[in-house]
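Student: okay, here's the prediction I keep looking at, along with the sequence it came from:
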Amino acid sequence: MPEIIRMGGLELRFLQDKVGTQGSLDMFEMALQPNARMPVPHHHESWDETVYGLSGTSTWRLGESTVQVGPGETLFIRRGVVHGFTNATQDVVTCLSVLTPGVLGPGYFREIAAHLAAGNQPAMRETMLRHGLIPAP
């Protein structure tokens, strides 16, 4: 059974992880509640990310651009590019995210969820940096 991790208005359902794929990829379905957003926009230098829209439309910041991702649409996030997302709608939005190679796994997201629940912003930053995510200024 896939692991589900809740972080505020986000819910991640892990389908594949770095352990099961021997580092090839991480894959999770993400559900964004109305008005949910990425807790901390960031970039990563060790992996790329591909997002595939399943339902609803999310709004992504990709570098200096704003991109809408709806059902059947994809967004490729090259390593080193600052990104973040919001669900500016009143509907739940779902998408599939694939990280290549697989470097995070669910452990990172469990840590971030605990820091969010505790309101511990400094610990979130430390966890992000330890796992190779660089928060945007």
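Tutor: Happy to help now that I have it. Residues are numbered from 1 along each chain as shown.

Student: only C-alpha atoms from now on, for both contacts and neighbour counts.
Tutor: Noted.

Student: buried residues in the particular helix or strand that has Gly107 in it?
Tutor: Assigned by DSSP states H and E, Gly107 belongs to helix 105-118. For helix 105-118, burial by neighbour count (16 or more other C-alpha atoms under 10 Å) applies to Gly105, Pro106, Phe109, Ile112, Ala113, His115, Leu116.

Student: got another, please set it beside the one above:
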Amino acid sequence: MESQVDKGTGNYSKTLSIGHASPSKIPWRFLGQYKYRILEDGSQTQYRLCIIESAIPPLSDGPVFHFHEMHDEGFYVTKGKVRFHTPGQHIDAGPGDLVTVPIRLPHKFSNPFDEEAVFINTITPGFFVRYFEYLEEMIGDGKTLTREVNMEALKRFATVPLTDAMVKQFEEFYDDLAEKVNGN
């Protein structure tokens, strides 16, 4: 007997369509000195995935150290270089490089270089997309994104912003772990 699509699956599939974003038709939005545009807001994936393109100006620090309680991130660099930090180490990623950040890994990114950097950011599940809109609302037009505003906005979206003391604790933890791995 040949398999057939059940009625429920058939009815559900009628509600679906392929998502398509043309970045050149999506205007940049501003978070102080940073630019972003939402390529997929989660509406095509029941918020299992969102995709954002971000541009970071040269010689800029990026967000505060933080970790996410509920979503993983991917970063695909398309222009310039982005420095991805975890406590005690960093990776410089250039065009074509992909960086993934799992839930609960403390991280941040920056652009300490002389050229604008651009990356595509995936977030799964995609509810964190609202963070960008909320942060934009908090800082308003033409204002600078401050550490304090960044930390306050992160807290609303299952994200833990780290104080300098917390970053130091993580650095010590990773140093202890490295010593154990290396047999010291």
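Tutor: That came in fine, so what should we check first? This is a predicted model, so every value here is computed, not measured.

Student: circling back: the helix holding Gly107 of structure 1 - contacts with which helices or strands?
Tutor: strand 4-7, helix 121-130 (3 or more C-alpha pairs under 8 Å, 6 or more residues apart in numbering; DSSP states H and E).

Student: the longest one versus helix 105-118: what angle between them?
Tutor: Spelled out, it's helix 121-130 of structure 1. 160 degrees (axes from the mean of the first three to the mean of the last three C-alpha atoms, to 10 degrees).

Student: please report the distance of the nearest residue to Phe170 of structure 2 once chain neighbours are set aside from Pro95 of structure 2.
Tutor: Distances taken as C-alpha to C-alpha, 6 or more residues apart in numbering put Pro87 closest to Phe170 of structure 2, at 6.0 Å, once the chain neighbours are dropped. Plainly put, Pro87 of structure 2 is 24 Å away from Pro95 of structure 2 if you go by C-alpha to C-alpha, to the nearest Å.

Student: so which of those two has more stuff around it?
Tutor: A direct count of neighbours by other C-alpha atoms under 10 Å for Pro87 of structure 2 and Pro95 places Pro87 higher, at 20 against 15.

Student: biggest helix in structure 2 by residues?
Tutor: helix 164-181 (DSSP state H).

Student: run the chain-centre distance for it.
Tutor: 23 Å (C-alpha atoms, centre = their mean, to the nearest Å).
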